[in-house]
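A.B. asks: no sequence for this one, just the structure:
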């Protein structure tokens, strides 16, 4: 048995932007900026109109009894595609669809909330984008701005008698927190990355890699702390 959930996040060409176009160069910079802040081993295949991402997390000790698989489709719609990953009828019947709205305060745990990372408050000084109001999705859909939705299919398998269901649900809870918080940050960090060049991003990648190597050897554990189940 596995627990499958599909998390959907609508966007304006890679980021939730309010009634404003994001240029192709901005999109390239954003993708690198995202990867620089979420170092993961991924196999990617990208085009201008859609991209797929495939990520698998395993554990050497548990072998085939544990894995987290994240498959992402970016499609040019507002979250209306049914079963975008092509699951079997039986799998799709069991899967849960979880819409994510980065402007919805109720989707953010109190422990995670930061006013400076709230898209419903943030306004970009450099681009004039934001804040995102309650009806931002409808406004985006009715505008001339291109939009897309990221469909993240997360499959969790943890085979351990007496713990499987609880652990799988706990992992999904943390994945939703991660997706929600990270993309809220990306929107509110817009002024940090919008004018970066690809050369700037490459330098940041090198600096980040050095910092990560140093933390692995000398530093303490950092990052998002898992909440209580």
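C.D. replies: Received, thanks. Just so you know, these numbers come straight off a predicted model, no measurement behind them.
A.B. asks: CA only for contacts and neighbour counts going forward, please
C.D. replies: OK.
A.B. asks: can I assume residue 5 sits in a helix?
C.D. replies: No - under DSSP: H, G, I helix; E, B strand; the rest coil, residue 5 falls outside any helix and is assigned strand.
A.B. asks: Comparison target below:
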């Protein structure tokens, strides 16, 4: 009797292909824009002096991003192998160290770029859409804390899942080179904020974050880099919203 052949080796987990691509990213972006427009229309204040409630901040600014992120994660479950494999999700000590390094580099680059950019566009045009929420408005303490935690910790996780996770994986599936994937995902990240004046600045912000993803091949490093880069702007928004700093 012929000897039984050993079973064929299974491919490594990280080599499993997924069935989603650019269409998945475009769907997530459509969900983000449509949900933001719908919720924004419902919660539109009647005048510029109306006090912003915690509910308005959470629902109007945060919920659309959470919904879009949920759709992205669901796609990896239904059409792939889940976020850990498809999006290269990890959060190890090595990811933290690399992310911290690139995040600190990003702070330096962003600070220099922001100074140059502000001189070019002027102080009156140098406010981001997120920071504009606290301009000339009185926020309750809870709303300021929610905005701070979202901008510092939660928002970066969501954006990295969408851009350096879903979009990155879709471009890799098209057999793009790693540097081309890095360049296009960084550009799309900047443009997708829908702040034309800040696009060049957002590209600078996105470069070290994307490099953390590029050099490690994992999403955890870019999440940490994004969180480190967002800390000071998030803290500024919190202090302004609480009246500690002038807008």
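C.D. replies: Great, that's in hand. Just so you know, these numbers come straight off a predicted model, no measurement behind them.
A.B. asks: tm score of chain vs chain?
C.D. replies: Once the chains are overlaid, their TM-score stands at 0.30 when taken by TM-score structural alignment, normalised by the length of structure 1; 116 aligned residues with a CA RMSD of 5.7 Å.
A.B. asks: which residues in structure 1 form helices?
C.D. replies: For structure 1, the helices defined by DSSP state H cover 24-37, 89-94, 136-142, 164-188, 190-193, 198-217.
A.B. asks: Let's have those helices in CSV, adding mean neighbour count and distance to residue 66 of structure 1.
C.D. replies: Output for these, formatted as CSV (neighbours: other CA atoms under 10 Å; distance: least, CA to CA, whole Å):
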stretch, mean neighbour count, distance to residue 66 of structure 1
helix 24-37, 17, 25
helix 89-94, 12, 19
helix 136-142, 16, 37
helix 164-188, 18, 10
helix 190-193, 17, 36
helix 198-217, 13, 24
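A.B. asks: could those helices be laid out in TSV, adding distance to residue 6 of structure 1?
C.D. replies: Putting those into TSV (distance: least, CA to CA, whole Å) gives the following:
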stretch	distance to residue 6 of structure 1
helix 24-37	20
helix 89-94	10
helix 136-142	19
helix 164-188	10
helix 190-193	26
helix 198-217	30
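A.B. asks: So for residue 8 of structure 1, which of these sits nearest?
C.D. replies: helix 164-188 (9.8 Å; CA to CA).
A.B. asks: helices or strands next to that closest one in the packing?
C.D. replies: Judged by 3 or more CA pairs under 8 Å, 6 or more residues apart in numbering; DSSP states H and E, the packing partners of helix 164-188 of structure 1 are strand 3-11, strand 148-158.
A.B. asks: Can you say which of the helices of structure 1 is nearest to residue 156 of structure 1?
C.D. replies: Across the helices of structure 1, closest to residue 156 of structure 1 is helix 164-188 (CA to CA), at 5.9 Å.
A.B. asks: relative to strand 3-11, how tilted is that closest one?
C.D. replies: Taking axes from the mean of the first three to the mean of the last three CA atoms, to 10 degrees, one finds that helix 164-188 of structure 1 is oriented at 10 degrees with respect to strand 3-11.
A.B. asks: Now do helix 164-188 of structure 1 against helix 24-37, angle only.
C.D. replies: 130 degrees.
A.B. asks: number of nearby residues for residue 147 of structure 2?
C.D. replies: 26 (other CA atoms under 10 Å).
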